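Q: Give me a model of this one.
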Amino acid sequence: MKTAIHHLASRRHWIGLACAALCAVASPLAWAQDYPNKPVKLVVPYPPGGPTDIVARAVAQKLQERLGQPFVVDNRPGAGANTGAEAVARSAPDGYTLVVATTAHAINPALFTKLNYSLLKDFAPVSQLTSGPLVIVANPALPANNVAELIALAKSRNGGLNYGSSGNGQSTHLSAELFSAMAGVRMTHVPYKGSAPALTDVMAGQVDLMFDTMLSSMPHVKGGKLKALAVTSAQRSAAAPDLPTVAESGLPGYEAIAWNGLLAPAGTPKEVVARLNTELKAVLESHEIRQRFEAQGFAAAWSAPAAYGAFLQAEVDKWAKVVKASGAKLD
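A: Here you go, the predicted model:
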């Protein structure tokens, strides 16, 4: 009798373990099929109106249409884009809190003496979103209309020329530092909390110039409130084919680009990441989004999660060298 009871208990034990194992496998799959079943928060670590915010809102709208749940943009600027990134790194890894990363997040590991998160360890890469050049824009009254004249003016003023950026350590900051180092000039850096307020001061004449994304700058150029001197990519941009590159108009060898991408907290189920990646592929390959981004100087740039992870590693390594050469450091 005892033996029979023992065998029955043992059998129930192994059946229970088998069911638990099956549930462990099935649960993420079921979760992914059901995802999302509530609003998704898309954290943008910059103020409203800037290039990252513009990209995020366009992508959020399309994801909402495809997945049937609100994708809510949550602007959390501060600390060189680290405030928003850290908040997402500490969020539940369930796919309902995501962050739109930028070139700045690849720069920050070398720039900041202490970060409370790791770009490469605390996030699960989902996909790159965009890639594109920066453009040097200036107040229309600035007495320089091309790169050669800008370099000459900067040398004559010896630090008296100032430039705005979307924040310390952003691509809009270090691309200008790279320019200054290669041109052998000194310019004074004026950091802002995002591109939008910086551009406002350039247009008002409070700041002389800025290295900014075409997405946020070119509408003001077309409106006559800013003048564009050059793009920072190796080739001219299809969005402004008459605008020369920095390299061809006075500073050979210069190149700097900006990008956006989507990250989830580390530990987010792979099935959820894969679902997001699949939907993003459809969004970024749509004619509407491609046209919308390309008209502003950005290219839609979908990538598989593993490829985006490799890209992030390469970006961290590349910008570490630029930061070291510039001598820039932030606490």
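Q: Please count neighbours and contacts with C-alpha atoms only from this point.
A: Fine.
Q: Asp317 - that's part of a helix, no?
A: Yes: assessed with DSSP: H, G, I helix; E, B strand; the rest coil, Asp317 lies in a helix.
Q: and it, how many neighbours does it have?
A: 15 (other C-alpha atoms under 10 Å).
Q: ok, so what distance separates it from Met187?
A: As defined by C-alpha to C-alpha, to the nearest Å, Asp317 lies at a distance of 26 Å from Met187.
Q: One more: Thr245?
A: If you go by C-alpha to C-alpha, the gap between Thr245 and Met187 works out to 20 Å.
Q: The structure of the following sequence is requested for comparison with the preceding one:
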Amino acid sequence: MQTHRSIRHLALVLAAILPQFAAMVIPTAASAQPDAAWPRRPLTIIVPGAAGGTIDIPIRLFAQKLSARLGQPVVVDNRPGSGGIIGTQAALRAPADGYTLLSGNVGPQAINYSAYKNLSYKPEDLIAMTDVISFPNVLVVNAQSSIRSVADLIAQMKSQPGKLSFGSAGIGQTSHLTGELFKMRTGTDAIHVPYRGSTPATTALLAGETAFQFDNLTQALPHIRAGKLRPLAVTAAQRMPSLPDVPTMAEAGVENFLSTAWIGIFVGAKTPPEIAGKLQENLVAVMRDRDLIAQIKQIGGIPGGQSQVEFAAFVTAERARWEKTFRTSQLSLD
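A: Model prediction:
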């Protein structure tokens, strides 16, 4: 004990007479403490999807508002691929200091835990902070297609088993699994064509490379409004205000078919509570911004803004729901 006191005394004496020694000693003690001045530098939001895609578009709108509120740049870093696993891994490799956020979604933060037997991360590795947007999928075909209804699509799939193809934003994404569920519910078959994000998948459908797709509403809506895609049904319980003339899947004759996508903000589980609390306060405040709410509704989404407790409970329930879906359908992505 006497030795420790002597070393401490010597360090204080040297720090007083040698500024360069002080610079070595003081940061070592401070580095173990939470960043009281957070945020003092730019933040990064990792998006596990392609630029211009369904996850990317609302997060960029959100990032602009968050930047204005915090007075710091907020950089969007796209890391597409592997059903959101690549982006999630990148976020978990970053220091848990409140400067790297993950734009989590239903795929990597709910579906993957049941879809993959050997996943490189666990639910407890992340803290669910708040939701940003949610939206149903919409079943679409190219506007030049002869398919004009869900019944038409089912009839063609049954007359040409395994011939028609459907695109998705990637293996394990909701656009993929919704297509698989559609095949099971209707007793049909089709070829799944995965892409690296919703934008290239939609581009392929527009080019006639695939026959149909369960696209996220925010991604499909501009093309529907432009007359390039034809909506057949939405995967919601009620019709969507942005597509009032488009039936639900139940109205189109396919019962028990609901699929809602969502996007939220997550951070590493080791983020200091003080910083996580500050971040949560600012995230929820941004989601109350009237301009952002209007922008989210304009692209066909439902604005979020749940508390950390509410959103965490929601994500847990989503994992359980998709686990039941995989168990019932006997699907596996390994």
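Q: higher neighbour count, Thr245 and Met187 of structure 1?
A: Each of Thr245 of structure 1 and Met187 has its neighbours counted (other C-alpha under 10 Å); Thr245 has more, 27 against 18.
Q: Contact partners for that one?
A: 230-236 (C-alpha atoms under 8 Å, 6 or more residues apart in numbering).
Q: same thing with Leu67 of structure 1?
A: The contact partners of Leu67 of structure 1, by C-alpha under 8 Å, 6+ apart, come to Pro36.
Q: quick one: what's aligned to it in structure 2?
A: The alignment partner of Leu67 of structure 1 in structure 2, by TM-score structural alignment, is Leu70.
Q: Next: Arg186 of structure 1.
A: Using TM-score structural alignment, Arg186 of structure 1 sits opposite Asp189 in structure 2.
Q: I figured its match was touching Lys183, is that so?
A: Yes: counting by C-alpha atoms under 8 Å, Lys183 is a contact partner of Asp189 of structure 2 at 5.6 Å.
Q: And those two? Which one has more around it.
A: Asp189 (20 against 15).
Q: And that one, how far from Ala250 of structure 2?
A: Applying C-alpha to C-alpha to Asp189 of structure 2 and Ala250 of structure 2 gives a distance of 20 Å.
Q: And for Leu292 of structure 2?
A: For Leu292 of structure 2, the distance to Ala250 of structure 2 - C-alpha to C-alpha - is 32 Å.
Q: Give me the three-state assignment for Ser146 of structure 2.
A: When the rule is three-state DSSP, Ser146 of structure 2 gets the label coil.
Q: Can you tell me what it aligns to in structure 1?
A: Per TM-score structural alignment, Ser146 of structure 2 is aligned with Pro143.
Q: For its match, grab the count of nearby residues.
A: 12.
Q: ok, now Lys114 of structure 1?
A: 11.
Q: in a helix, that's where it is, yeah?
A: No: counting by three-state DSSP, Lys114 of structure 1 falls outside a helix, being coil.
Q: which position in structure 2 aligns with it?
A: Using TM-score structural alignment, Lys114 of structure 1 sits opposite Asn118 in structure 2.
Q: Likewise for Ser216 of structure 1?
A: In structure 2, Ser216 of structure 1 lands on Gln219 (TM-score structural alignment).
Q: so what's its match up against?
A: With C-alpha under 8 Å, 6+ apart, Gln219 of structure 2 has these contacts: 53-54, 198-199, 202.
Q: distance between the helix or strand harbouring it and the chain's centre?
A: Assigned by DSSP states H and E, Gln219 of structure 2 belongs to helix 217-225. Centre-to-centre, helix 217-225 of structure 2 and its host chain are 18 Å apart (C-alpha atoms, centre = their mean, to the nearest Å).
Q: Mind telling me what element Ala9 of structure 1 is part of?
A: Going by DSSP H and E, Ala9 of structure 1 is in helix 2-34.
Q: got the buried residues for that helix?
A: 28-29, 32 (16 or more other C-alpha atoms under 10 Å).
Q: what do you get for stretch 258-272 of structure 2?
A: 258-271.
Q: same check, this time on stretch 55-71 of structure 2
A: 55-60, 62-67, 70.
Q: Now do the strands in structure 1.
A: Under the criterion DSSP state E, structure 1 contains strands at 40-44, 71-75, 97-102, 123-138, 162-165, 188-191, 209-213, 227-231, 257-265, 299-300.
Q: how about the residue nearest to the spatial centre of structure 1, what does it touch?
A: In structure 1, the residue lying closest to the centroid (C-alpha atoms, centre = their mean) is Thr102, at 1.8 Å. Residues in contact with Thr102 of structure 1, defined by C-alpha under 8 Å, 6+ apart, are 52, 258-261.
Q: can you rerun that using 7 Å?
A: Contact criterion C-alpha atoms under 7 Å, 6 or more residues apart in numbering gives 259-261 as the residues in contact with Thr102 of structure 1.
Q: In JSON lines: these, plus distance to Gln128 of structure 1.
A: Shown next, in JSON lines, are the contacts of Thr102 of structure 1 (distance: C-alpha to C-alpha, whole Å):
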{"residue": "Trp259", "distance to Gln128 of structure 1": "8"}
{"residue": "Asn260", "distance to Gln128 of structure 1": "6"}
{"residue": "Gly261", "distance to Gln128 of structure 1": "4"}
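Q: ok so, going back, out of the strands of structure 1, which gets nearest to Gly327 of structure 1?
A: Nearest to Gly327 of structure 1 among the strands of structure 1 is strand 188-191; the distance by C-alpha to C-alpha comes to 13.9 Å.
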